[in-house]
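1. quick one, structure for this:
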Amino acid sequence: MNIPSPCFVLDEKKLIQNLQLIDHVQKSAGIEIILAFKGFAMWSTFPTVRKYVKGATASSLNEVKLCNEEMGVKSHTYCVAYTDDEFDEIAVKSSHITLNSLAQYQRFINRVPEGVSVGLRVNPEWSDVETDLYNPSSPVSRLGITSENLEELPDRVEGLHFHVLCESDSYALEHVLKSFESRFGHYLPKVKWVNMGGGHLMTRNGYDTDHLIKLLSDFRKRNNVDVILEPGSAFAWQTGDLHTSVLDIVENGGKKTAIFDGSFTCHMPDCLEMPYRPKLEKGSDVKVEGWHPYRLGGVSCLAGDFLDEYWFEKPLEIGDSIVFKDMIHYTMVKTSTFNGVKHPSIGIVKQDGSFELIRAFGYDDFKNRLS
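-> Modelled structure (predicted):
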């Protein structure tokens, strides 16, 4: 396959396997699973995605438009804060509108068209997420209404929404539901739906999908509500990689750094923010006796655009390939063109094994983001 470098490469066969599992869960539990664009927005795959799920969730006007145009349906929309100039367009292009605060409810409720289902985001105040950057369940979080601040369910509210998990298992969701029902359970007879957000990594090996199905089915029946999940990572989990090449090898202070034609800060920001340490196709992220250690450095001018040692069986040379595993979910939607660094191309390995280049990026893409 003639894959350019750098390039995000999705494996279509693996995506379909994930979609089949997701479809099995939603049908078995009697719920609806929708795609969260914040985790996976590769719209060239949406004709395939639509065969298994019928909806998507948006967190901005741009994502709302993408849902309407490429998924072919109105979006389930939640924004941290809506703006006056965008709200009316968002509302007419949404099937569901979730508001983050009572102040936002009061400001916009009279502008929500009839037929659009209104929800409130609430905070169950429990999560298994240990990294603060990804944990919205703090009692002082700006995301969602705590039970002490919700004295009654406002008019027209038909749903409650929470999102406090990140790549979590079904047993974490079980704890969340206990906390959610203890704080907000008295409102459940008054609503039609509960959106349990994302973070349900049901496509990860070892995930107990039978437990998840029973948990969701029991909750739905017990409370007589529709249940919605909107995972991001689960759709594209382990479906593709970022292909890069070594451009230079720098040695200072007794450490060798392999400079590759990509960037952590531009193309893999979670590696610096979380921090997350990706696996490599060839190479080890833990020490192997007798192997050769190299720090991996990006091409941006940010001093911290590197990860500490990986180990390689043979010494690296200029032109060698470095493939970062599992870089399709979240990573692709977070890229930037900081420093004018070349954005990776996007391609798909089709089911028959052929490679299709979907998009290459150039100067116009960089320039048009600026003014």
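2. from here on, just use CA atoms for contacts and neighbour counts.
-> Fine.
3. skipping its backbone neighbours, what lies nearest Phe306 in space?
-> Spatially, and ignoring its direct neighbours in sequence, Phe306 is nearest to Gly297 (4.1 Å; CA to CA, 6 or more residues apart in numbering).
4. tell me the contacts of the one you found?
-> Counting by CA atoms under 8 Å, 6 or more residues apart in numbering, Gly297 makes contact with 257-260, 263-264, 305-307.
5. run this one through as well so I can compare:
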Amino acid sequence: MEEKFGEFLPRMKWVNFGGGHHITRADYDRDALVRCVRRFREKYGVDVYLEPGEAVALNAGSLFATVLDVVENDMQIAILDASAACHMPDVIEMPYRPPLAGAGQPGEKPYTYRLAGGTCLAGDVIGDYSFDAPLAVGTRLQFDDMAIYTMVKNNTFNGMPLPAIAVRRPGGKVELVRSFGYEDFKQRLS
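-> Model prediction:
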């Protein structure tokens, strides 16, 4: 920031350091951030803002998907009822590889699959993952750390349904908060 905007900083009242700071992560160096903010404030006489950002929901939320079909096209491809384009657009935009419970990197475990959504978008690919056992129609998969953008950036491209929202209460009880159907899809279009 100083390299590109240093000449303007003394004339500013405040600076926004953004929201990409994972201050809730155990290995995040919060002391270094505090030193950086203090130094910046003292040097330029500005207020420094940090957005809450994804740190408030880091490692929270799971997106559960079901394998709808498994096809072969140079490799095994599992078609899911979840979609990169609709439910996890950061996979396409960033790129981002969402953590998948029990899965490994391609080739790390005996069975490697490309996980794809069921839309007509050729790039609706979540990524390549490996598993201890073969995937089959009906296999449930759990993508973790999905609370950050899954709900605010989702869409119903190709009529793909939005994921239901549920809360796991202390003690393990799962409570459905909201589910979505065709009426929700139709209402979004009018």
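6. coming back round to it: from the contacts of Gly297 of the first structure, which land in strands?
-> 257-260, 306-307 (DSSP state E).
7. max pairwise distance over the residues you listed: which two?
-> Using CA to CA, the two most remote members of those are Phe260 and Leu307, lying 11.7 Å apart.
8. hmm, back to that, what's the spacing between the counterpart of the residue nearest to Phe306 of the first structure in the second structure and Arg41 of the second structure?
-> With TM-score structural alignment as the matching criterion, the partner of Gly297 of the first structure in the second structure is Ala116. Using CA to CA, to the nearest Å, Ala116 of the second structure is found at 47 Å from Arg41 of the second structure.
9. and Gly181 of the second structure, by the same measure?
-> 50 Å.
10. so what does His186 of the first structure match up with in the second structure?
-> By TM-score structural alignment, His186 of the first structure lines up with Pro10.
11. alignment lookup: Tyr310 of the first structure to the second structure.
-> That one, Tyr310 of the first structure, aligns with Tyr129 by TM-score structural alignment.
12. test my guess that its match contacts Ala101.
-> No. Between Tyr129 of the second structure and Ala101 there is no contact under CA atoms under 8 Å: 10.5 Å.
13. okay, the two: which has more neighbours?
-> The neighbour count for Tyr129 of the second structure versus Ala101, taken as other CA atoms under 10 Å, is higher for Tyr129 (21 against 12).
14. and that one, helix, strand or coil?
-> strand (DSSP: H, G, I helix; E, B strand; the rest coil).
15. residue contacts, it?
-> Residues in contact with Tyr129 of the second structure (CA under 8 Å, 6+ apart) are 103-107, 112-115.
16. contacts for the lengthiest strand in the second structure next, please.
-> Counting by DSSP E, the longest strand found in the second structure is strand 62-72. Outside strand 62-72 of the second structure, the residues within contact range by CA under 8 Å, 6+ apart are 76-82, 135-147, 163.
17. cool, and stretch 41-60 of the second structure?
-> 9-10, 12-25, 37, 40, 144-148.
18. just the buried residues of these.
-> For the contacts of stretch 41-60 of the second structure, a neighbour count by 16 or more other CA atoms under 10 Å gives the buried set as 9, 15, 21-23, 37, 40, 144-148.
19. mind checking which of those land in strands?
-> Reading strands off those with DSSP E, I get 15, 144.
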